[in-house]
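**Q** Output the structure for:
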Amino acid sequence: MANQLSQLDQIFAALADPTRRAIVMRLCAGEASVGELADPFEMALPSFMKHIHVLETSGLVQSEKSGRVRTCRLSPDALVGAEDWFQQQRAIWEARLDRFEAYVLQLKKEKERASAKRPSRTTKRKGSE
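**A** Okay, the predicted model is just below:
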C-alpha cells in the first residue's frame, strides 16, 4: 500500500505542473520526439528534459533513444492507480452526500409535521373583532 501511495503521489505531482499536463495531452495524440514536444514551450531544452524526467519517473511516459532522437510515448496503465483512487473517493463522497440528503429530507418532513400540528395564524382570535 505504501508503495502504491508513493506511485500515486508521483503521478499527482507530475500532473500538478501545467507544462507536464500539456506534454501528456500531446502524447495522447501519439508518440513524439522530445524536440516536437519541446517546440511549443519557450524554455531551454535542459529545463524541458527535467519535465520529461519527472513524467518518466512517475511512470506516465516512456522514452527510447534511437540515434540522436529521443521518442516519448504515453503509458496509460500508469493512470490505473489514480483512476482507482478517484473511484474510491467518489464512492465515499457519494455515500456521504446520500446520507446528508436523507438527513435533510428527514428534517424537512419533521418541520412539515410540526407546522401541520400548529394552529394557523390566519384564524381570528375571540374578541379581536
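**Q** CA only for contacts and neighbour counts going forward, please
**A** Will do.
**Q** Can you tell me the closest non-neighbouring residue to Gly59?
**A** Ala78 (5.7 Å; CA to CA, 6 or more residues apart in numbering).
**Q** quick one: the one you found from Gln106, how far?
**A** Here the criterion is CA to CA, to the nearest Å. By it, Ala78 lies 44 Å from Gln106.
**Q** More neighbours: which of the two?
**A** Neighbours per residue (other CA atoms under 10 Å) separate Ala78 from Gln106, with Ala78 holding more: 16 against 12.
**Q** now the other sequence, so there's something to compare against:
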Amino acid sequence: MAVTVQQQLAAISERNRFRIVELLKGGPQPVGGIVDALGLEQPQVSRHLRLLAEVGVVEATKRAQQRIYRLRPEAMQVLNDWVQGFAALWAERMDRLGSLLDDDRAPEQNP
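**A** Reported below is the predicted structural model:
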C-alpha cells in the first residue's frame, strides 16, 4: 500500500508524534530515550512509533534488546517536496503583488 502525504501529515500532526519527530531530528534514539524525553509511558510511545513506522516516517533497527528509531529521510523529502510546491505558489503571488504595488507607485504622467 502506498502511503500518501495526507496520511503522513495526519500521523505527524498528533502532538506526541510531532514531539517524537522533533526529537528524532537530533538523531536516532532508543525507545527508552524517547520515553524519558517525552515523559510518557513506554506502551504509549511504542504505539506512536508503530503508527509513525506504518506511514513510513520512522524506521527501527534492532541492537541487542533495544529498538533504535530514526527518521526516514525519504519520507521527510516527500513532505518537503509537497511543502515546496506551496512555496513556489506563494513566491509567484508575492511577485505579482510586488508588480502591482510598483505599478501603483509609478508617478502619474501629465497629459
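**Q** picking up where we left off before, what's the matching residue for the residue nearest to Gly59 of structure 1 over in structure 2?
**A** Ala78 of structure 1 maps onto Ala75 in structure 2, with residues paired by TM-score structural alignment.
**Q** thought its match was touching Gly56?
**A** Yes: if you go by CA atoms under 8 Å, Ala75 of structure 2 and Gly56 touch, sitting 6.2 Å apart.
**Q** Which helix or strand contains Phe41 of structure 1?
**A** Using DSSP states H and E, Phe41 of structure 1 sits within no helix or strand.
**Q** Report the separation between it and Phe12 of structure 1.
**A** 22 Å.
**Q** Mind telling me what Ala91 of structure 1 corresponds to in structure 2?
**A** Per TM-score structural alignment, Ala91 of structure 1 is aligned with Ala88.
**Q** Which element, helix or strand, includes that match?
**A** With DSSP H and E as the test, Ala88 of structure 2 turns up in helix 73-105.
**Q** With structure 1 overlaid, how far apart is that helix on average?
**A** On superposition with structure 1, the average gap between helix 73-105 of structure 2 and its aligned counterparts reaches 1.2 Å (mean CA distance after the TM-score superposition for structure 1).
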